[in-house]
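Novice: Generate a structure from the sequence data that follows.
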Amino acid sequence: DESVNTRHLGAALVSIAFLGAVIGGVGAPLITSVALQLDVPLDAAQWTLTVTLFAGAITAPVLGRLGAGSHRRASILVTSCLVALGGLLTAIPLPPGVVPIAVLLAGRALQGLGLGLIALLMSVARDHLPSERAHSTIATISVAGTVGIGVAYPLMGLIDQLAGLRIAYGVGFLISLTAVLIAWRTIPKDAPQRTPKVDYPGALLLGLGTLCVLLAVAQPAVWRMPWVGASVLAAAAIALTGWVVVERHTAAPLVDLALFSRGGLLRANAAMLTAGVGMYLLFSLLTRYVQTPARAGYGFGLSGVLAGAALIPFSVLGFVAGRVTPWFTTRMSARWTFVIYAGFVILAAVVFAIAPVSLVATLAAMAMLGFGVGGVSAIMPRLVLRDVPQEETSSVLSINQIVRSVGFSIGSAVAGLLLATATPAGALLPKEQGYCVAALCVLPLLVLSAALIAVARRSPQPMDA
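Specialist: Have a look, this model is predicted:
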């Protein structure tokens, strides 16, 4: 009985999104262990995180388009199974060498496919839940990534410390199996309808362009030889230009550019990009600062496990933001709700910049940042889905997920660049002032993001369920 299957659909969708976020966050706390145990350079181990983001960015628009037809349940189940297969590959114990790191990267790439499921889960909620429940569920799905980070970092760091790298990855595999089971039991069957054609040439060009952008901003190694970095950016420009041409001339575009270029939707995605850069810039600063050893004259020298525990306030407040967002939107517009959350990110940056020597102040900044990140993530679907036709839900949300991923990658790269600039010649660690200056760089980004949303005209029609 479908009513039985959908009775707890909201909780199931949130659980799948949360478990997927934990799986995606498995890579970050294990990078150092990968480098040490597989005997590879640290920048090579960094790819265990980067390749996940790449895979998610490339597959998200295709999954988003499939989610507009009668193969949404199948797309979710097949993708979840591929994520589980990726988890199995990461957990296989192999001796150090080229093959093990290649197998590990292949597994992490498959796990990255799960990042493209967020839009599909949101579209299921929009189609099968009553309006208010749909709004609340979509908001909670949006903050699952924030909560997942707060769980994955300390959990995987602790398991790695106690039982080893492969056991930590094995836990990720078990988590992915749990997500598959929940999806199989709860995702409702799709109503018979015409399955839209997938614009594979457009998907290839968009994926290539996105990949090149992420490579240029997230992998500083490509800029060791400037001509290589310039070539990567040129390839991104050519691929994305080609994508626009293809989308304008194909009968079944991957993204309806006429819809996407509407003022409100365009501003919302521009706001997500600038906010994403600022939020992840500050997140990178905070997580790196708390682990700075005492010999630097600042920082708290927290171990990997304790640094992960320091993210608990970030995760908890992010979850709280997701829960209170529907309450906010009943008392003010979605636009001003976004502005409030952007204000919390600004406040977090100011607190950290003026009182970095205080652990209490730093944890408070982490909590305020979590509230801001969770809130921005929760309210963004309502902003981008305003006046969007039902059948374009997953496609529009997929593009927004790509924009957010690119923003996060740029923020991470900018954090590294600013701290590298603040590092004296021959030194390993930047000056403390470098953290303060970098934190203040967050302010104009979030102010611009809030301004882009605040100036938008109020739409007469809210997001439908």
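Novice: C-alpha only now, for contacts and for neighbours.
Specialist: Will do.
Novice: Which strands or helices does the helix or strand where Val22 lies pack on?
Specialist: Using DSSP states H and E, Val22 sits in helix 9-24. Counting contacts by 3 or more CA pairs under 8 Å, 6 or more residues apart in numbering; DSSP states H and E, helix 9-24 packs against helix 98-112, helix 117-128, helix 131-142, helix 144-163, helix 165-186.
Novice: Sequence B follows; please return its structure for comparison with A:
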Amino acid sequence: MTTARPAQRHAPALAGFLVSVGLAGAVIGSLGAPLITAVAEAYDVSLAASQWTLTIALLAGAVATPVFGRLGAGPRRRTVVLGMLAAMVVGSVLTVLPLPLPFAFLLAGRALQGSGLGLVVLMMAVARDHLDEQRAARTIALLSVASTAGIGIGYPLSGFLTDVAGVRAAYGLGLVITAAALVAAFFALPEAPSRPSTRLDLRGAILLAIALPALLLVIGDTNLWRHHAATAIAILAAAILLLTGWTFLEAHTENPLVDVRLLRHPAVAAANLVMLTGGVGMYLLFSLITRYVQTPASAGYGFGLNTFEAGLVLVPFSILGFVAGRLVPGWRDRLGARWLLAASTAVVLAAFVLFAVARSHLVEPILAISILGFGVGAFSAAMPAVILAVTPKSETASAMSVNAVVRSVGFSTGSALGGLILAAHTTGVFPSESGYAAAAWIGAAATAATLVIIAILPLKRG
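Specialist: I've put the predicted structure just below:
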């Protein structure tokens, strides 16, 4: 019979394994972004088509996260995780092999890789079931950070491999990582504690698979909002209507995909709202800085960094994000969730202000994204404590999967908002530098609004 917790001598190894798997999922998910131009050239497709190598992975991850979160809540969690990793290996193979209809197989492979973005919430569930409370809190905090900070690892590695050996070599990195994670999981992943098995809510899964991609696509499509605003509003309204219907369905289903009763808890609802508004600002600044440093100096600003060099700019973002993730569990008992979230949001606000007023030297955007990394890391690490404080262990993956989807919506909104603001300040090829200042101050205002929300909503002490 499987015990709920392994011997303590195995706990550090299990914690390290869980964070590594979560980090692997984040790195694989981020492979699409720095390769968009290289893919367009290698596969002879447009940049708009190449963008789908990122978009399809994000959409697959958004849908897979709550579905696999529910499947992983039962006794078959080990099987679900191994199946997800196997699918990622197959997807990675499709991105590497020179197959007929190569771009179509590349998109299929990226979709399978994107499903692995749901691994993080399952690793959180494993930590909560098999580690003592203190170690579980530290591991869950790092897992929450890994889902964002992993970008700073994937970007420079994939950029370097693309420059040296071509785009298939960069995707080969994904194959190596996923294969290693599958082998490690086969030996290291424990069985889930004995729990009643529940059937998957197929109606809820299908409805979510329609509504959520529609929402994310319309939010992230800057051109649609610029040129066909009425259509964008209609699609957005339809997606929200479908999600409302999905919520009603889940509330009246015996074995729902997501237990919406937990989501109605004041602390959980408040945390998800804070995640949404905070995510808008965080990804807005992230996208502004990465775009700014790659703008050629001939535009009158910018530093003309290539893909690899721009990836290196993100390394401090990841390093300081993980540092914050390590520190937050120790601060949590002394400060509580509200103060931790407020402090981390204030750090993000400071990064916005710095970028808004100082961008003329490369060190300034690097400093701003470093500060942002610490703020995002602290914010991400503090968030699970708020939700899990009022969530049963059996619902860990499901509850955190919803928070992950909310974060995706916030990030997509932030990215689109930045694109729209810069587009409004573009008369030639590149936006005017004043567009970056305007976007930064708007993001600062959104981040300040998040501070107000944190102050007034009923967040419980984590």
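Novice: of all the helices and strands packed on helix 9-24 of structure 1, which lies closest to Val345 of structure 1?
Specialist: helix 144-163 (13.8 Å; CA to CA).
Novice: Could you tell me where stretch 357-375 of structure 2 falls in structure 1?
Specialist: Counting by TM-score structural alignment, stretch 357-375 of structure 2 lines up with residues 354-372 of structure 1.
Novice: next one: stretch 195-213 of structure 2
Specialist: Counting by TM-score structural alignment, stretch 195-213 of structure 2 falls onto residues 193-211 of structure 1.
Novice: Go through that stretch and flag the buried ones.
Specialist: 196, 198-199, 201-211 (16 or more other CA atoms under 10 Å).
Novice: Give me the angle between the helix holding Val22 of structure 1 and helix 165-186.
Specialist: Taking axes from the mean of the first three to the mean of the last three CA atoms, to 10 degrees, one finds helix 9-24 of structure 1 and helix 165-186 inclined to each other by 160 degrees.
Novice: which of the residues in the helix or strand that comes right after helix 9-24 of structure 1 are buried?
Specialist: As assigned by DSSP H and E, the chain's next helix or strand after helix 9-24 of structure 1 is helix 31-37. For helix 31-37 of structure 1, a neighbour-count test (16+ other CA under 10 Å) marks 31-35 as buried.
Novice: I'd say Ser449 of structure 1 and Ala271 touch.
Specialist: Yes: the criterion here is CA atoms under 8 Å, and Ser449 of structure 1 meets it with Ala271 at 4.3 Å.
Novice: what's the overlap in contacts for those two?
Specialist: Common contacts of Ser449 of structure 1 and Ala271 (CA atoms under 8 Å, 6 or more residues apart in numbering): none found.
Novice: Spit out the contact partners of Leu311 of structure 1.
Specialist: Counting by CA under 8 Å, 6+ apart, Leu311 of structure 1 touches 149-150, 153-154, 366.
Novice: again, but for Ala230 of structure 2
Specialist: Contacts of Ala230 of structure 2 by CA under 8 Å, 6+ apart: none found.
Novice: For Thr413 of structure 2, see how far away it is.
Specialist: Shown here: Ala230 of structure 2 relative to Thr413 of structure 2, a distance of 18 Å by CA to CA, to the nearest Å.
Novice: same thing with Leu451 of structure 2?
Specialist: 18 Å.
Novice: Please apply the same query to Leu305 of structure 2.
Specialist: 26 Å.
Novice: So which of those two has more stuff around it?
Specialist: A side-by-side neighbour count of Leu305 of structure 2 and Thr413, using other CA atoms under 10 Å, places Thr413 first with 25 against 19.
Novice: Is the more buried one located within a helix, as I assumed?
Specialist: Yes: assessed with DSSP: H, G, I helix; E, B strand; the rest coil, Thr413 of structure 2 lies in a helix.
Novice: residues in contact with the alignment partner in structure 1 of it?
Specialist: With TM-score structural alignment defining the correspondence, Thr413 of structure 2 maps onto Ile410 in structure 1. The contact partners of Ile410 of structure 1, by CA under 8 Å, 6+ apart, come to 214, 217-218, 277.
Novice: Ok, Ser394 of structure 2 next?
Specialist: 73-74, 125.
Novice: ok, longest helix in structure 2?
Specialist: Longest helix in structure 2, counting residues (DSSP state H): helix 315-357.
Novice: who does it touch, helix- and strand-wise?
Specialist: Counting by 3+ CA pairs under 8 Å, 6+ apart, helix 315-357 of structure 2 packs on helix 133-149, helix 151-165, helix 266-294, helix 363-388, helix 433-456.
Novice: could I get those helices as JSON lines with distance to Ala180 of structure 2 and mean neighbour count?
Specialist: Formatted as JSON lines, these follow (distance: least, CA to CA, whole Å; neighbours: other CA atoms under 10 Å):
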{"stretch": "helix 133-149", "distance to Ala180 of structure 2": "18", "mean neighbour count": "25"}
{"stretch": "helix 151-165", "distance to Ala180 of structure 2": "16", "mean neighbour count": "21"}
{"stretch": "helix 266-294", "distance to Ala180 of structure 2": "30", "mean neighbour count": "23"}
{"stretch": "helix 363-388", "distance to Ala180 of structure 2": "26", "mean neighbour count": "25"}
{"stretch": "helix 433-456", "distance to Ala180 of structure 2": "39", "mean neighbour count": "20"}
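Novice: The ones you listed into JSON lines, with extra columns for distance to Gly418 of structure 2?
Specialist: Shown next, in JSON lines, are these (distance: least, CA to CA, whole Å):
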{"stretch": "helix 133-149", "distance to Gly418 of structure 2": "18"}
{"stretch": "helix 151-165", "distance to Gly418 of structure 2": "19"}
{"stretch": "helix 266-294", "distance to Gly418 of structure 2": "6"}
{"stretch": "helix 363-388", "distance to Gly418 of structure 2": "16"}
{"stretch": "helix 433-456", "distance to Gly418 of structure 2": "6"}
